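Visitor: Below are the sequence and a predicted model; questions follow.
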Amino acid sequence: MSAQLRVDWPACQARGLCHELLPEVVELDEWGYPIVTGEVSEELLSDARAAVRGCPRLALRLVD
């Protein structure tokens, strides 16, 4: 099973915590906004959930 990480662009303020918590899936653009580079594998699912919980703007979510 894999999941997708989605970004709520209006809510995101480019703090970069998602990249720090999940660098395997999230890169940052030149302004610090997240770029999701792939699906979240089952091995990374717990890290992805931590990134969603850790987002200070609640701008991330996981979808199946």
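Guide: Yep, it's here.
Visitor: Every contact and neighbour count from this point should use C-alpha atoms.
Guide: Fine.
Visitor: Which of the three states applies to the residue nearest to the spatial centre of the chain?
Guide: Taking CA atoms, centre = their mean, the centroid of the chain lies closest to residue 18, which sits 4.8 Å from it. Recorded secondary structure, residue 18: helix (DSSP: H, G, I helix; E, B strand; the rest coil).
Visitor: okay, pairing it with this:
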Amino acid sequence: MKVELEADKCVASGQCVVAAMEVFDQDDEGIAILLTDEVGEDRLDDVREAVAVCPAAAIRLARQ
């Protein structure tokens, strides 16, 4: 699955990093950044959690 992040919507809550630290990080201002934009089954549940807890709805999963 492909992970899409709209960084301009990010409110720097860090919830995505807590949910999926292998996929997300934060820059110096706390804005989310993607470490990878493709995830396998092993990380899919974590990314789904990140999508669910993002207060800005800035993260999406999309089929390739």
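Guide: All right, it came through fine. Bear in mind that the values here come from a model prediction, so they are computed numbers and not experimental data.
Visitor: TM-score for this pair?
Guide: Aligned and superposed, the two chains score 0.84 in TM-score terms (TM-score structural alignment, normalised by the length of the first structure); 62 aligned residues with a CA RMSD of 1.1 Å.
Visitor: quick revisit: ok, the residue nearest to the centre of the first structure - contacts?
Guide: Neighbour list for residue 18 of the first structure: 26, 34, 51-52, 54-55 [criterion: CA atoms under 8 Å, 6 or more residues apart in numbering].
Visitor: That one matches what in the second structure?
Guide: The alignment partner of residue 18 of the first structure in the second structure, by TM-score structural alignment, is residue 16.
Visitor: for residue 7 of the first structure, same thing?
Guide: By TM-score structural alignment, residue 7 of the first structure lines up with residue 5.
Visitor: mind listing what's buried in stretch 32-41 of the first structure?
Guide: Of all the residues in stretch 32-41 of the first structure, those buried under the rule 16 or more other CA atoms under 10 Å are 33-36, 39-40.
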